[in-house]
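Novice: Got a sequence here, can you model it:
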Amino acid sequence: MSDPILSDGFTDVPHGKIVCVVTNLEMWARPDMTVLPAPPGVRLRHVSDPDPDWYRVLFRRVGENWLWHDRLECDDVGLAQIIADPAVAVYAVEIEGVDQGLLELDFREADTCEIAYFGIAAPLSGQGIGRWLMSEAIDRAWAKPIRRFWVHTCTLDDPSAVRFYMRNGFVPFRMQIEMTDDPRLKGILSPDAAPFVPRV
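Specialist: Next up is the predicted model:
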């Protein structure tokens, strides 16, 4: 087993950077579960050829408070290469005619599906929409001939995210440290995004 890259104790984070702990989780068999009915006024819509501008608006609506930023840094060509790939399935959670949630399933690795993005707009949390969306994600992923279904989350996400994934059948298998430029300081996200994460 190789030595850890970081030694025990504190490590200074350079100015302008943010750091999080990433938890990777997986499942190797479809769990015994029933797909939940959609809450009233809610539906999941497959977007077969996502427009990059539409995608960015929804991505920001769902993820800005959690500092989602990588897709916002892609140009139109780079973003389209991902979200228009036939092996990537993009879904919008439509609530009373407005797109308020995002599910993205990535089948580009053989025999595998990754939840690339999963979330709903913050004002809608606590209404059971997330549990329903996860049941849809599990059902749609295992409807394909996969052997492994996985996801990663981090300490910038909702604090209950790891427990949520574990309750739905995922098992942690790896932890990582990720450091990146603070997207608020780069102007990619609002300076007021994720006030729980200090800007240094």
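Novice: C-alpha from now on. contacts and neighbour counts both.
Specialist: Noted.
Novice: And the residue nearest to D111 when sequence neighbours are not counted, how close does it get to D139?
Specialist: Spatial nearest neighbour of D111, chain neighbours left out: I146 (4.2 Å); criterion: C-alpha to C-alpha, 6 or more residues apart in numbering. If you measure I146 against D139 using C-alpha to C-alpha, to the nearest Å, the figure is 12 Å.
Novice: tell me which element F173 is part of?
Specialist: Secondary structure assigned from DSSP states H and E places F173 in strand 171-181.
Novice: no wait, R61
Specialist: Under the criterion of DSSP H and E, R61 resides in helix 52-63.
Novice: Equivalent analysis for L105, please.
Specialist: Here L105 is assigned to strand 98-106, by DSSP H and E.
Novice: can you give me the angle the following helix or strand past that strand makes with helix 52-63?
Specialist: The C-terminal neighbour of strand 98-106 among helices and strands, as given by DSSP H and E, is strand 112-120. Interaxial angle, strand 112-120 versus helix 52-63 (axes from the mean of the first three to the mean of the last three C-alpha atoms, to 10 degrees): 70 degrees.
Novice: Next, the structure of the following sequence, for comparison with the previous one:
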Amino acid sequence: MTDITKSRILKTRVTHLEMTERPTQSVPTPVSFKLALMRATKISLPFYRFLYEQVGKPHHWSVHRHLNDEALAAIIHRANVDIHVLYADGSPAGFFELVIDEEQGVAEILYFGLVPEFQGRGLAKFFLNEAISTAWMSSPQKVIIETNTLDSPRALQMYQRMGFKPVSFAEAEIEAWN
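Specialist: Okay, the predicted model is just below:
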């Protein structure tokens, strides 16, 4: 029996959201931190895995978790994948990962989140605004994102306040991150 078959399975409700118009308002930069947002060109696999675990473990992110280096690199180093890291006072505070599908006219915020130590400190709305602005730079017809009931309980509300509208729902089973 493998570790995966022994693991606990969690049921969740997934909400798919989209934004079809570029937002007209922006969010001011929080002044309580020295912030830097940097695009991670060809991000190193150990650093990506660190960010993915730090941000995703509390929410049981699983898609990239068990990939070997070759499979992970093939996904995150594609030309249409854009990863940005937020630093607060010199420490990695979160990241977002965009996937741009020019053929379909879609920019997807595939991953977005903050490291637990930086949650609840006034960064999320600013950081999401930066992810949305970056997504619109590719001039898509729409920007999409999804969340589920394992994410922060405030995520869905924040996405909607920032202009995303729910378009569909699904039930899913996700492997718990033990």
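Novice: Give the aligned range of the strand holding F173 of the first structure in the second structure.
Specialist: Mapped onto the second structure using TM-score structural alignment, strand 171-181 of the first structure spans residues 165-175.
Novice: next one: stretch 105-122 of the second structure to chain centre, how far?
Specialist: 5 Å (C-alpha atoms, centre = their mean, to the nearest Å).
Novice: ugh, wrong one, I meant stretch 76-84 of the second structure
Specialist: The chain centroid and the centroid of stretch 76-84 of the second structure are separated by 13 Å, computed with C-alpha atoms, centre = their mean.
Novice: ok, now stretch 4-13 of the second structure?
Specialist: With C-alpha atoms, centre = their mean as the basis, stretch 4-13 of the second structure stands 21 Å off its chain's centre.
Novice: and what of stretch 15-33 of the first structure?
Specialist: 9 Å.
Novice: most centrally placed residue in the first structure?
Specialist: Centroid-nearest residue in the first structure, with C-alpha atoms, centre = their mean: Y117, separated by 2.7 Å.
Novice: Can you show me the strands along the first structure?
Specialist: For the first structure, the strands defined by DSSP state E cover 17-27, 42-47, 88-95, 98-106, 112-120, 148-154, 171-181.
Novice: any chance of the ones you listed in TSV, with distance to D75 of the first structure too?
Specialist: Output for those, formatted as TSV (distance: least, C-alpha to C-alpha, whole Å):
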stretch	distance to D75 of the first structure
strand 17-27	22
strand 42-47	20
strand 88-95	18
strand 98-106	19
strand 112-120	18
strand 148-154	24
strand 171-181	18
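Novice: if we compare those, which one ends up closest to E73 of the first structure?
Specialist: Among those, strand 171-181 comes nearest to E73 of the first structure, with 11.7 Å by C-alpha to C-alpha.
Novice: elements contacting that closest one?
Specialist: For strand 171-181 of the first structure, the contact count by 3 or more C-alpha pairs under 8 Å, 6 or more residues apart in numbering; DSSP states H and E identifies strand 17-27 as packing neighbours.
Novice: can you tell me what part of the second structure the strand it packs on aligns to?
Specialist: Taking TM-score structural alignment, strand 17-27 of the first structure hits residues 9-19 over in the second structure.
Novice: which residues are contacting that stretch?
Specialist: Stretch 9-19 of the second structure is touched from outside by 142-150, 163-176, with contacts defined as C-alpha atoms under 8 Å, 6 or more residues apart in numbering.
Novice: Write the PyMOL selection for whichever of the residues you listed are buried.
Specialist: To isolate the buried members of these in PyMOL, using 16 or more other C-alpha atoms under 10 Å:
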select buried, resi 142+143+144+145+146+147+148+150+163+164+165+166+174+175+176
